[in-house]
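Here is my input; please provide its structure:
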Amino acid sequence: MTDTPHDESRGASLGTRLNWLRAAVLGANDGIVSTAGLVVGVAGATGSRSALLTAGLAGLLAGSMSMATGEYVSVSTQRDSQKAALAQERRELRERPGAELDELTDLLAARGLSREVAREAAEQLTRRDALRAHANVELGIDPGSLTNPWHAAGASFLAFTAGAVLPLLAMVLPAASLRLTVTVLSVLAALALTGWWSARLGAAPASRAVLRNMTGGAVAMGVTYGAGVLLGAAGV
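Okay, here's the model as predicted:
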């Protein structure tokens, strides 16, 4: 059975939601790894709670703002491209509607419809909403649901912050003798969870994703802690 533009739009909407959820999980994962690496590195150089809190908060804010800015720029560029494509399609529909109807017919026929059925479907879709039909079938764009760059930036900011808070609190709240152990264990547990969830969203094997995520986080913390110890010993 051939998918209709409505079915494709619904599928695209579901795909968009899954992509947003996957991006949120990955954003939280970035917050966990980068902040954990930072505070563990500082802990290798000093046991000062105020220094750890300052470094952790600075890393959290810098990382979350960087993520938000990058996402805003990326989505704004994508949105501008989509709006330009829609403007061109709107102009073509106004200037040569017959050719656009033929084009829509060809596109539908290429998806498995007979020529007669494709023509009838193209005419009905054109009468209902010509721009939406061409945008969905020809461009893969839903004119009514263009991504908002501010929403994307806010989501990235919150996702990174949510991930970064865990290692920061794990490092500054426990007693000095327990800080490193609590932080490493809580970070590895959180990375196991985000690895599992990202694999679940992508329908991939969870065990490899979890192991890869935990290994990456462990290496990052080990490297930064070693660097911190060396710098602390050198009195830098």
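
Please count neighbours and contacts with C-alpha atoms only from this point.
Noted.

what ranges do the helices span in the protein?
Defined through DSSP state H, the helices belonging to the chain, from first to last, are 5-45, 49-95, 97-110, 115-134, 149-172, 179-201, 206-233.

residues making contact with the third one?
Helix 97-110 has contacts (Cα atoms under 8 Å, 6 or more residues apart in numbering) with 92-93, 115, 118-119, 121-123, 126, 134, 137-138.

Turn those residues into a markdown table, columns for distance to residue 177.
Output for those, formatted as a markdown table (distance: Cα to Cα, whole Å):
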| residue | distance to residue 177 |
| --- | --- |
| 92 | 70 |
| 93 | 71 |
| 115 | 75 |
| 118 | 72 |
| 119 | 75 |
| 121 | 71 |
| 122 | 71 |
| 123 | 74 |
| 126 | 70 |
| 134 | 64 |
| 137 | 61 |
| 138 | 62 |
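
Next, give me the two most distant ones among those residues.
Looking at the contacts of helix 97-110 by Cα to Cα, the two members farthest from one another are 92 and 115, with 22.6 Å of separation.

re the thing from before, and the contacts of helix 97-110, which of them are buried?
Among the contacts of helix 97-110, those that count as buried by neighbour count (16 or more other Cα atoms under 10 Å) are 93, 118-119, 121-123, 126, 134, 137.

any idea which of those residues is closest to residue 190?
The shortest separation between residue 190 and any of those is 41.1 Å, and it belongs to residue 137 (by Cα to Cα).

closest one to residue 143 among the helices of the chain?
Using Cα to Cα as the measure, helix 115-134 is the one of the helices of the chain that comes nearest residue 143, at 6.3 Å.

contacting residues around the closest one?
Taking contacts as Cα under 8 Å, 6+ apart, the residues outside helix 115-134 that touch it are 5, 86, 89-90, 93, 101-102, 104-106, 108-109, 142-143.

separation between residue 162 and residue 60?
Going from residue 162 to residue 60 by Cα to Cα, to the nearest Å gives 9 Å.

Sequence B follows; please return its structure for comparison with A:
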Amino acid sequence: MRALSSHRERHVTDRIGWLRAAVLGANDGIVSTASLIIGVAAAGGQVAAIVIAGTAGLVAGAMSMAAGEYVSVSAQADTETAELARERRELTDDPRGELAELAALYAARGVDDATAETVAAQLMAKDALGAHARDELDITPGARARPVQAAFASAASFTVGAALPLLTVFVVPSTSLVRAVAAGSLLFLAVLGAVGAKTGAAVVWRGLVRVTFWGAFAMAVTALIGRLIGGAV
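The predicted structure follows:
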């Protein structure tokens, strides 16, 4: 019997957890901090007030992103753990029923009954819990929830993203601050969208346009509100 030749492929599903958190954090850092700076500047705030507001937004946002990611991803991880524990008990209490259940899943996908039962038996002989986790619960090792990783990725990426528009305040004249922060932030967002799409093996232009559009919309709304409030007070 001829041995099966190995065919190695590179997939990006193992990046899903940290990539989502990193892109979300960096995008939120750029958009929220740039919008905050533009809003305060449009309201007539002095440079010192803008720097304080931007710095406070950076620190508070990074902590909020870390806490929010940790809590939400922990809830997902707890659910996955509970489901795996339940499946482990069922495999102990009713192995034949679990075998039939797994075979039925393969049969529903188009495999004939005899082959489905054979495949299910072989997979369960090697790793019963892994087979059920993957094919019944849709839980794979590369996509498992990692709360600490997600929290650190979100906080770090938010800090980097927020630092970009904040640093712009120190290098441009106050008279052109709003335009410079807006233009720089849109450039950063475009790069972020392209890099995120490229890392995730998605369409680059689509990720770029999506991120840039919503960033521009958020900054425009904040600038408008800042001008209205600044004129009112």
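
Need the winner for burial among the helices of the first structure.
Comparing these by mean neighbour count (mean count of other Cα atoms under 10 Å), helix 149-172 ranks first with a mean of 22.

Where in the second structure does it fall?
Helix 149-172 of the first structure corresponds to residues 147-170 in the second structure, going by TM-score structural alignment.

That stretch vs the first structure - mean distance after superposition?
Per the superposition on the first structure, stretch 147-170 of the second structure and its aligned residues are separated by 1.2 Å on average (mean Cα distance after the TM-score superposition for the first structure).

Please apply the same query to stretch 73-90 of the second structure.
Once superposed with the first structure, the aligned residues differ from stretch 73-90 of the second structure by a mean of 0.9 Å; criterion: mean Cα distance after the TM-score superposition for the first structure.

For stretch 68-81 of the first structure, grab the matching residue range in the second structure.
Taken onto the second structure by TM-score structural alignment, stretch 68-81 of the first structure occupies residues 66-79 there.

circling back: put together CSV for the buried ones among the contacts of helix 97-110 of the first structure, with distance to residue 151 of the first structure on each row.
Rendered in CSV, the data for those read as follows (distance: Cα to Cα, whole Å):
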residue, distance to residue 151 of the first structure
93, 31
118, 38
119, 39
121, 35
122, 34
123, 36
126, 32
134, 26
137, 26
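
tell me which of those is nearest to residue 199 of the first structure?
The nearest member of these to residue 199 of the first structure, counting by Cα to Cα, is residue 137 at 30.3 Å.

Give me the nearest residue to the closest one, chain neighbours excluded.
Setting aside the residues directly before and after it, residue 137 of the first structure is nearest to residue 5 in space (Cα to Cα, 6 or more residues apart in numbering), at 6.4 Å.

ok, now which ones touch that neighbour?
With Cα under 8 Å, 6+ apart as the criterion, the residues that contact residue 5 of the first structure are 133, 136-137.

Also residue 33 of the first structure?
For residue 33 of the first structure, the set of contacting residues under the criterion of Cα under 8 Å, 6+ apart consists of 164, 187, 217, 220-221.

can you check residue 143 of the second structure too?
Residue 143 of the second structure sits next to 13-14, 16-17 when contact means Cα under 8 Å, 6+ apart.

now these in CSV, with distance to residue 191 of the second structure?
Below are those laid out as CSV (distance: Cα to Cα, whole Å):
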residue, distance to residue 191 of the second structure
13, 22
14, 22
16, 19
17, 20
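
now, the most widely separated pair of those residues?
13 and 17 (8.5 Å).

Quick one: residues in contact with stretch 215-228 of the first structure.
Stretch 215-228 of the first structure has contacts (Cα under 8 Å, 6+ apart) with 33, 36-38, 40-45, 184, 187-188, 191.

There's contact between residue 9 of the first structure and residue 136 in this structure, I believe.
Yes. Residue 9 of the first structure lies in contact with residue 136 (Cα atoms under 8 Å); the separation is 6.9 Å.

Now do the shared contacts for these two.
A shared contact of residue 9 of the first structure and residue 136, defined by Cα under 8 Å, 6+ apart, is any residue touching both; here these are residue 142.

one step back: please enumerate the shared neighbours of residue 162 and residue 60 of the first structure.
Contact criterion Cα under 8 Å, 6+ apart; residues shared by residue 162 of the first structure and residue 60: residue 31.

distance of the counterpart of residue 48 of the second structure in the first structure from residue 234 of the first structure?
Aligned against the first structure by TM-score structural alignment, residue 48 of the second structure finds its counterpart in residue 50. When Cα to Cα is the yardstick, residue 50 of the first structure and residue 234 of the first structure sit 21 Å from each other.

Same check on residue 101 of the first structure?
Distance from residue 101 of the first structure to residue 234 of the first structure, by Cα to Cα: 74 Å.

can you check residue 28 of the first structure too?
Between residue 28 of the first structure and residue 234 of the first structure the computed distance is 34 Å (Cα to Cα).

swap in residue 132 of the first structure?
With the distance defined as Cα to Cα, residue 132 of the first structure ends up 65 Å from residue 234 of the first structure.

again with residue 163 of the first structure
Using Cα to Cα, we find residue 163 of the first structure at a distance of 32 Å from residue 234 of the first structure.
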